[in-house]
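> sequence plus predicted model, see below.
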Amino acid sequence: MASGTLAKPQMRGLLARRLRIHIVGAFIVSLGVATLYKLGVAEPRKKAYADFYRNYGSMKDFEEMRKSAK
């Protein structure tokens, strides 16, 4: 039976090294999600508001509401 000695596992600094890797990964993922939100939700919403208010007539809307209340 041949038995060899196993290399000792590296324990010192293991948590710090893994945390560094995970923090960088979390930062990259959060930047990606923020970019997708801006391009997929915020920009279309701003465009929709701009399109709505470009031709919005408040007095015309007021008159329609007043006529519908009678």
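All right, it came through fine. Numbering: from 1, shown residues only.
> make it CA atoms for all contacts and neighbour counts henceforth
Noted.
> buried residues in the longest helix along the chain?
What stands out as the longest helix in the chain, according to DSSP state H, is helix 14-37. Neighbour-count burial for helix 14-37, counted by 16 or more other Cα atoms under 10 Å, picks out no residue.
> report all helices and strands that it contacts.
The contact analysis (3 or more Cα pairs under 8 Å, 6 or more residues apart in numbering; DSSP states H and E) places helix 14-37 against no helix or strand.
> run the chain-centre distance for the helix or strand where residue 50 lies.
For residue 50, the host element (DSSP states H and E) is helix 43-54. What separates the centre of helix 43-54 from the centre of its chain is 20 Å, taken as Cα atoms, centre = their mean, to the nearest Å.
> comparison target, given below:
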Amino acid sequence: MADKAVSVASKPVMRNLLHSNIKKNIIIALSLAGFCGFTFKQVVGNERKRKYAEFYRTYDAEKEFEEMRKKGLFQSC
């Protein structure tokens, strides 16, 4: 009964261990970088694009020029 309880431990994999770990880590790093890039674009980029579009839709350059001229910011006008 004691013979059946004892098992032989398998040898650890030492050949190409660094190569397999590096490959696994590169795959994880690239997928996380892609996910973070896509998330940043969706959260920050699209919101920034929307705000710029709203600003230029309602921007009046002539009104802005007249306000700056009244404040005396231009020497030639």
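All right, it came through fine. Everything numeric here is computed off the predicted structure, so don't read it as measured data.
> and the TM-score between them?
Laid over one another, the chains give 0.84 as their TM-score (TM-score structural alignment, normalised by the length of the first structure), with 68 aligned residues with a Cα RMSD of 1.9 Å.
> before we move on, back to that, once aligned, what mean separation remains between the helix holding residue 50 of the first structure and the second structure?
Taking mean Cα distance after the TM-score superposition for the first structure, the mean distance separating helix 43-54 of the first structure from the aligned residues in the second structure is 0.4 Å.
> the second structure: matching residues for that helix?
Mapping helix 43-54 of the first structure onto the second structure (TM-score structural alignment) gives residues 46-57.
> now the angle from the helix holding residue 50 of the first structure to helix 14-37?
Between the axes of helix 43-54 of the first structure and helix 14-37, defined by axes from the mean of the first three to the mean of the last three Cα atoms, to 10 degrees, the angle is 30 degrees.
> let me know the next secondary structure element after helix 43-54 of the first structure.
helix 58-69.
> how much space between the corresponding residue of the second structure for residue 34 of the first structure and residue 31 of the second structure?
Correspondence of residue 34 of the first structure to the second structure, assessed by TM-score structural alignment: residue 37. Applying Cα to Cα, to the nearest Å, the value for residue 37 of the second structure to residue 31 of the second structure is 10 Å.
> residues contacting the residue nearest in space to the middle of the second structure?
The residue lying closest to the centre of the second structure (Cα atoms, centre = their mean) is residue 37, at 3.0 Å. By Cα atoms under 8 Å, 6 or more residues apart in numbering, the contact set of residue 37 of the second structure is empty.
> related to what we said a few turns ago, mean shift of the longest helix of the first structure relative to the second structure?
Helix 14-37 of the first structure versus its aligned partner: 0.6 Å mean (mean Cα distance after the TM-score superposition for the first structure).
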